[in-house]
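[1] take this sequence and fold it.
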Amino acid sequence: MTATGSTVDGRAAVQRRTIVVLSIAQVLGGLGVAIGVAVGGLIAADVAGTEAVAGLAQTCGVLGAALAAVPLAWLTRRHGRRAGLVSGLLTGALGAALVVLASTARWLPLLLAGLVLFGAATAAGLQARYGATDLAVPERTARALSVVVWATTVGSVLGPNLTDPAGRLGVALGLPALTGPFLVTVVAFTAAAGVLFVLLRPDPLRLSAAGPAGGTRPGPDGGGVVASLRDIVVRPRALVGLCAIASSHVAMVSVMVMTPVHMHHDVSLSLIGFVISVHILGMYGFSPLTGYLADRAGRLPVIVAGTLITAAAGVVSATAPGHDAVRLGIGLFLLGLGWSCGLVAGSALLSESVPERTRTAAQGVSDLVMNGSAAIGGSLAGLVVALWSYGWLATGAAVLMLAVGVFSVLHTRRRTAVAP
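    Here you go, the predicted model:
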């Protein structure tokens, strides 16, 4: 075997190991995020003494993910993929610890600050999907990315089911019951960071700076937020990828957070939990299939299919009364599946459409736009429901996604002077 062939085989072996390590970390990180999100609103309402601030907990977490996206991308660009992911998870663990402290002291500002830091772990989980692409061959990029996204399913489904045992743990330690899940979150995030710190070697992003024959290429010099955003905007395919990621997330978060509110006067909490579980299955369970189709059929067809699926989800949900858990379950499943199409295919399209020197920075900016848009959308969703109805909110999400689908088809036909 030639030296070049040996090097290629070695990189393939590292890629397989990278996928396994990232997937293990995603299981742990997804568990921590899910169990924290499950009680975040409840703990905020308990500390504040009013349910009016419950939605603020979700907003703080999404805002934290947006604020952390660019700094974590900077760390990744300067020190490697491992440094960025570990830093995000440990920041999230610190945030969860502050939530426990704030709940015990019944201090709302500290609680909200903790939830913002908690969001950094969500940002790390999202950026882990890009770690799967650092060494992936072009024809398997989306599939590699989708496997890491899929791994989140295990933790996301397991997390909420640990809420009661974790609550009993909190009580046994002399703490408020609702702090128990956040104690589990601290452990889960720290364990995920430990897995990455010890096992994610060699660093996939640093190894990707070496050519196929082992020669070293100059490392990425990146750029600021404005420069990275400009790199995306001037490239039609990259812009379509960003729009797919952001719009899918806005539609998903906006409709998902208001569905329990739409249902809670008509059905039991167990039925609401079932609907949300079906939604999570749609988000993550079929991501490997989404990645396979994005590699085989192309990024754009999967993005457009995702916009149509999400639009259908909006129509189904908009016409479902609060007591119709079956129809809402179908709507939320489709909402999650459409999100998966937009995230997986959009992320792959964006990554391959920007120059390597600014790729990591562009990935961070995409997550900033994604989570920042969702934070705004989630905040406005409550206002829309209060002024009009849940049906109008879901209809608006459907219209948004149809518009993004049309834009995606038309915009990719534009010719640009800047080569992708």
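[2] alpha carbons only for contacts and neighbour counts from here, please
    Fine.
[3] quick check: what element follows the longest helix anywhere in the chain along the chain?
    The longest helix of the chain (DSSP state H) is helix 3-48. Remark: after helix 3-48, the chain's next helix or strand is helix 54-79, criterion DSSP states H and E.
[4] now the angle from that next one to helix 3-48?
    150 degrees (axes from the mean of the first three to the mean of the last three C-alpha atoms, to 10 degrees).
[5] list the buried residues in helix 54-79.
    Of the residues in helix 54-79, 54-78 count as buried by neighbour count, 16 or more other C-alpha atoms under 10 Å.
[6] alongside the first, I'd like the structure of this one:
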Amino acid sequence: MTTTALAPHPAQRRVLTVLVTAQVLSGAGLAAGVTVGALLAQDMLGGAGWAGLPSALFTIGSAAAAALIGRTSQRLGRRTGLAAGYAAGALGAVGVVAAATLGSVVLLFASLFVYGAGTATNLQARYAGADLATPPQHRGRALSTVMVATTLGAVVGPNLVTQLGDLARAMGIPVLAGPFLLAAAAYASAGLVLWLLLRPDPLTTARAEAALPQPTAATTPGSAAIAANTRMLVLGAAVMVLSQLVMVAIMNMTPVHMTGHGHSVGAAGLVIAVHVAAMFLPSPLSGFLVDRLGRLPVAAASGVTLLAAGLLAALAPPHSVGLLALALALLGLGWSFGIVSGTAIVTDAVPLATRAKTQGTVDVAIAVAGAGGGLASGLVVAAGSYAVLSLTGGVLALAVLPAIVWTARPGIASHS
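    Presented below is the predicted three-dimensional model:
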């Protein structure tokens, strides 16, 4: 391999700068709604059994949006797909505010569904960070750079719950709808940044350059290589699906668990802020480990870390904000390990010609898993307890280990 082939792509720095800017903005929209979504549903619908519904709705919406964003990006590039996704997320946030103000449950359901587009877009932006990453062994660090940028907005958002509630009250809007005002502005701003500044488009540029004549003749993958790539694709998707399912289920019910034991909404917002920071802030570490140690060891670490999070959340005394925050921090770290390693595995396994569409399909599965986790979380807590939910989630996360063994059995892929 020549030195030129190893050099960073000249447009990669600009692409990452624009993506990072958009992610900082969108992070506030991602986290603000998460903090109060379950409480808003509980308030409008009555009973903790319905508290998991908002998460289920906007993750179902996220699934639909993931497919549309992937297909749009495949045809028109990342710039158009991501900007449209954030615009839809902003529209959904406005709808949630209107629904809360009018007391309309039907509008709330529809708006939460559309609001999920923001979550899907925030997550799919990581793929754009890896499109021009060279050499391929640096993909983990490139995509993690995009993910870590979400941290600032994601941490600030939940900690503004009280102030946003005061603003909403002054505007004659229900207090719990206040954070969705921030979400609308955040998503709209992120979409505008991408639409105006994401040039050159990373995906279309990568495809155009891949179509140029190469110094050496390209070889057609054999059946064994295709089978290996397929197994790795399935594994990467499974790692991310499990990580999302466990993370959403436990995270979703933590504010309800805390407020049910006398904690304020502000205290719950603090714990969620710690959790979201732990999801995105360690991303550079996750990316470094994925590139240095390999995809599979970090994927295995995600299952073990999520188990530790579930055990601590189940055993933590309800009055201990510190232990709950630590449990949610481990939950975020386990998710980071799973998403970064899984994304790298999928990107390695899929050719440029179908990359965006396949990535969108994988994110549909991730979103559906999140929807299932969000919906089931409220029902499990209503029928059992928060401890039962946390223990179940932690044990379920270990399913990633036999999946890794199954994939590696015939021979570990070159990037493992």
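[7] hmm, back to that, now do the longest helix of structure 1: which elements does it pack against?
    Counting contacts by 3 or more C-alpha pairs under 8 Å, 6 or more residues apart in numbering; DSSP states H and E, helix 3-48 of structure 1 is packed against helix 54-79, helix 81-105, helix 108-131, helix 141-161, helix 163-172, helix 180-199, helix 204-207.
[8] indicate which one of those is closest to residue 392 of structure 1.
    helix 54-79 (19.2 Å; C-alpha to C-alpha).
[9] by contact count, what packs against that closest one?
    helix 3-48, helix 81-105, helix 108-131, helix 359-387.
[10] which of these sits closest to residue 340 of structure 1?
    Between those, helix 108-131 lies closest to residue 340 of structure 1; by C-alpha to C-alpha that is 12.3 Å.
[11] how about the closest one: buried residues?
    Buried-residue list, helix 108-131 of structure 1, by 16+ other C-alpha under 10 Å: 108, 110-131.
[12] residues in structure 2 aligned with that helix?
    With TM-score structural alignment applied, helix 108-131 of structure 1 matches the range 105-128 in structure 2.
[13] check how far the matching stretch sits from its aligned residues in structure 1, on average.
    Taken over the aligned residues, the distance from stretch 105-128 of structure 2 to structure 1 averages 0.6 Å (mean C-alpha distance after the TM-score superposition for structure 1).
[14] gap between that stretch and the chain center?
    Centroid separation between stretch 105-128 of structure 2 and its chain, computed with C-alpha atoms, centre = their mean, to the nearest Å, is 11 Å.
[15] got it, and stretch 90-108 of structure 1?
    With C-alpha atoms, centre = their mean, you get 22 Å for stretch 90-108 of structure 1.
[16] which residue numbers in structure 2 go with stretch 299-315 of structure 1?
    Taking TM-score structural alignment, stretch 299-315 of structure 1 hits residues 295-311 over in structure 2.
[17] comparing the matching stretch with structure 1, how large is the average distance?
    Relative to structure 1, stretch 295-311 of structure 2 is 1.1 Å off (mean C-alpha distance after the TM-score superposition for structure 1).
[18] then stretch 245-253 of structure 2?
    Averaged out, stretch 245-253 of structure 2 is 1.2 Å away (mean C-alpha distance after the TM-score superposition for structure 1).
[19] could you do stretch 358-366 of structure 2 as well?
    Using mean C-alpha distance after the TM-score superposition for structure 1, the mean distance for stretch 358-366 of structure 2 is 0.9 Å.
[20] and the nearest residue to residue 120 of structure 2 once chain neighbours are set aside, what is it in contact with?
    Nearest-residue entry for residue 120 of structure 2: residue 62, 4.9 Å, with adjacent residues in sequence omitted and distances by C-alpha to C-alpha, 6 or more residues apart in numbering. For residue 62 of structure 2, the contact set (C-alpha atoms under 8 Å, 6 or more residues apart in numbering) comprises 113-120, 364, 367.
[21] let's see that with 10 Å instead.
    When contacts are counted by C-alpha atoms under 10 Å, 6 or more residues apart in numbering, residue 62 of structure 2 is found next to 56, 68-69, 85, 89, 112-121, 123, 363-364, 366-368, 370-371.
[22] quick one on the thing from earlier: report the angle between the longest helix of structure 1 and helix 180-199.
    Interaxial angle, helix 3-48 of structure 1 versus helix 180-199 (the same axes, to 10 degrees): 160 degrees.
[23] what lines up with residue 231 of structure 2 in structure 1?
    Matched to structure 1 by TM-score structural alignment, residue 231 of structure 2 sits across from residue 236.
[24] to clarify, my last question referred to residue 34 of structure 2.
    By TM-score structural alignment, residue 34 of structure 2 lines up with residue 37.
[25] so what's the residue most central in space within structure 1 closest to, chain neighbours aside?
    Computing the C-alpha centroid of structure 1 and ranking residues by C-alpha atoms, centre = their mean puts residue 126 first, at 4.4 Å. Distances taken as C-alpha to C-alpha, 6+ apart put residue 367 closest to residue 126 of structure 1, at 7.6 Å, once the chain neighbours are dropped.
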